[in-house]
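Enquirer: Sequence and predicted structure are below.
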Amino acid sequence: MPDKSVILAAIAREMQTGVLVLDKEGRALYANPFLVQSFPITGGVEGAPVSAIIKNETLLKTIDGFIGARGGSSKEIEISESGRFFNARIVPLADKAEFSILLFLQDITEEKRVETIKKDFVANVSHELRTPLASIKGYSETLLDGGMEDMDTQKEFLRVIDRHATRMSRLIDDLLILSRLESHQMPIVFAPVDLKELINATSSGFKMQSQDKGIKINVAIRDDTPKVSGDRDRLEQVMVNLLDNAIKYTPSGGSVEVSAAPAGDGHVRIDVTDTGFGIPVEDIPRIFERFYRVDKARSRELGGTGLGLAIVKHIISGHNGRVWVESVPGKGSSFSVMLKVWG
């Protein structure tokens, strides 16, 4: 049987938690590889004062307290260091001869990120549902309080109620789709997909919407564009979301172009380009996040749920493809998708 010290050394070496042993003066006696990687220090860790390794004031004061008292009960605190979060557990070790401290640092940055996303998600959903609900309730109460006597007022109020109810329905539908995509409950069935047929069919579905706004939709698909590997229903949703966005955020008199062509290396590229408002540079990195909107007021006015592009990203990721955007504020945006050729 291997020596216990060998076993303990292997455990400390392979742990995905930082381990730091300090002497009675607060100097490092030992640091495992995870801690060294997380808190690099010039000249090595061993022998260095703890303040040269970790800069968090709360943790340093706690360690100083243990050193001054030469003991105490184990303590856990949460700290942030260089943009990351750690759960720190301080364990004092005292015997007749020496006093030392064991410090365990567990990186909880990812857990914090997920927690923040969940909180933001709940807050955003609550807000998105509360706004149309408040309008529906307000207009309904007005009708019940006597607004039904005027036929024109009644029709206008009912139109507003219907618009907000439709918005809520669309939001719930998008939430369910996104939830199923993220939990992999919406399987992608790969088959050859004819992009020419798919794009023409999807574009035709927006004919009335584009005509109402005076927007021209142009379709340009190269004759040598091969079929791609994908799930037709899911890719149709991608095209619907991209076209819907392009038309919504393009003013009257503008145009939207959908193109597809071989991109080389066994891929096909699809572009949806509009002459709309465009996206500021600082907003582009977050444009595919859930509920992220460049112009919140305009988006809600146009009936956007803030989930369309997040759904696009998840579907394309599920196809092992790529989606990105290029934009010039005031001139328009171009959303591009790269998909693998079938076969």
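Expert: Noted; the coordinates are in hand.

Enquirer: Please count neighbours and contacts with C-alpha atoms only from this point.
Expert: Fine.

Enquirer: So which elements touch the longest helix anywhere in the chain?
Expert: Counting residues, the longest helix found in the chain (DSSP state H) is helix 109-144. Helix 109-144 sits against strand 84-94, helix 151-182, with contacts defined as 3 or more CA pairs under 8 Å, 6 or more residues apart in numbering; DSSP states H and E.

Enquirer: residues of that helix that come out buried?
Expert: Buried positions in helix 109-144, judged by neighbour count with 16 or more other CA atoms under 10 Å: 124, 128-129, 132, 135-136, 139-140, 143.

Enquirer: Put this next to the previous one:
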Amino acid sequence: MIASVVQEEDISINEVVNILKESQEVISLNRQLKIQSDQLQRLTNDLQNANNRLQKLSEIKDDFLYTVTHELRTPLTSIRTQAELLLEMGSEMEPEEEQNFLQTMVRDCERLTRLISDVLDLEKFESGNQKLNLAKHQITKVIDEVVSSMRQSIDSKKIRLEVNLADSIPTTYFDYDRMVQVFTNLLSNATKFCNQDNGYIRISGYQVDNKIKLNVIDNGDGIDAEKALRIFDKFYQAHNQLRKKPLGSGLGLAICKNIVQLHGGSIYMVPEPQSGSRFSVEIPIYKTDFTHHG
């Protein structure tokens, strides 16, 4: 009797063991399925992110083609029109009128040259092929050179320009020509968009901790804060018309951002409370060539 019970209990235990084994196999299988499901979900997310990036790149490409095509076509059309008129009228055209036509053609050629240069510059920066020609300079000399080169244009528009640079600004390492490019772009924009009746531009510079901060301020229409966050994006200016006037190809500020960031600095825009805009550039103060830093 006892043996019979034990035997029955042994059979019962074996069945339980088998059930437990099967349960463990099911649990193990479920774990594997969960792992595979998680991997599949991650793969799906990666594919979605890749698709989003491709979509973004496609949009950037479309913007590039739209902008460059438009920017190339406009001056080319103007040059062709002017040239056809010159050929058609020939000696019948007054010397002064002929001179105006030729000056317009020269300006359009310069516009084309700038656009091509901007596109090539941007490609170098984004591909990582742009190298800086670093040396120790005084940033105030950059401002002096830019102001001097643009003085005639500023005065012709009767714009009041104030330059206030602290004497204590130290020298630092930077690419002189590239910084001239940055501040030429900023001052050119300020000249273009400041108030037409009572234009005013102020340039200030001073040291803040271990950085040099320079501001270019105009009293134009200004840009709202939300759009200011994207003003350094490629093509954004031309495609979205942030101001009442077009900003050209929309590459200038994007290039400025690349130049400043390559120096380890930052550039940003702050809308001025009483209308207008303030563009600020901050660059670190380096005692040595910073490309040799670890």
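Expert: Sure, I can see it. As the structure is a prediction and not an experimental result, all values here were calculated from the model.

Enquirer: Can you tell me which of the helices and strands packed on helix 109-144 of structure 1 is most buried?
Expert: Of all these, strand 84-94 carries the top mean neighbour count, a mean of 19, counting by mean count of other CA atoms under 10 Å.

Enquirer: Pull up the aligned stretch in structure 2 for the longest helix of structure 1.
Expert: Under TM-score structural alignment, the counterpart of helix 109-144 of structure 1 in structure 2 spans residues 52-87.

Enquirer: from the chain's centre, how far out does that stretch sit?
Expert: Chain-centre distance of stretch 52-87 of structure 2: 19 Å, with CA atoms, centre = their mean, to the nearest Å.

Enquirer: And it against structure 1, how far off on average?
Expert: Average distance, stretch 52-87 of structure 2 versus aligned residues of structure 1 after superposition (mean CA distance after the TM-score superposition for structure 1): 1.7 Å.

Enquirer: What strand or helix carries the residue most central in space within structure 2?
Expert: Centrality entry for structure 2: nearest residue to the mean C-alpha point is A254, 2.9 Å, by CA atoms, centre = their mean. Per DSSP states H and E, A254 of structure 2 falls inside helix 252-262.

Enquirer: cool, and Q39 of structure 2?
Expert: helix 2-89.

Enquirer: list the contacts for the equivalent of F125 of structure 2 over in structure 1?
Expert: Superposed on structure 1 with TM-score structural alignment, F125 of structure 2 falls opposite L181. Neighbour list for L181 of structure 1: 311, 314-315 [criterion: CA atoms under 8 Å, 6 or more residues apart in numbering].

Enquirer: And E128 of structure 1, by the same measure?
Expert: With CA under 8 Å, 6+ apart, E128 of structure 1 has these contacts: T305.

Enquirer: coming back round to it: could you dump the helices and strands packed on helix 109-144 of structure 1 into JSON lines with distance to G264 of structure 1 added?
Expert: Output for these, formatted as JSON lines (distance: least, CA to CA, whole Å):
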{"stretch": "strand 84-94", "distance to G264 of structure 1": "40"}
{"stretch": "helix 151-182", "distance to G264 of structure 1": "29"}
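
Enquirer: Minimum distance to K119 of structure 1: which of the ones you listed has it?
Expert: Each of those has some distance to K119 of structure 1 by CA to CA; the shortest is helix 151-182, at 15.4 Å.

Enquirer: To what extent does whichever helix or strand comes after the closest one diverge from structure 2 after superposition?
Expert: Next along the chain after helix 151-182 of structure 1, taking DSSP H and E as the criterion, comes strand 191-193. In the superposition with structure 2, the average deviation recorded for strand 191-193 of structure 1 is 2.8 Å (mean CA distance after the TM-score superposition for structure 1).
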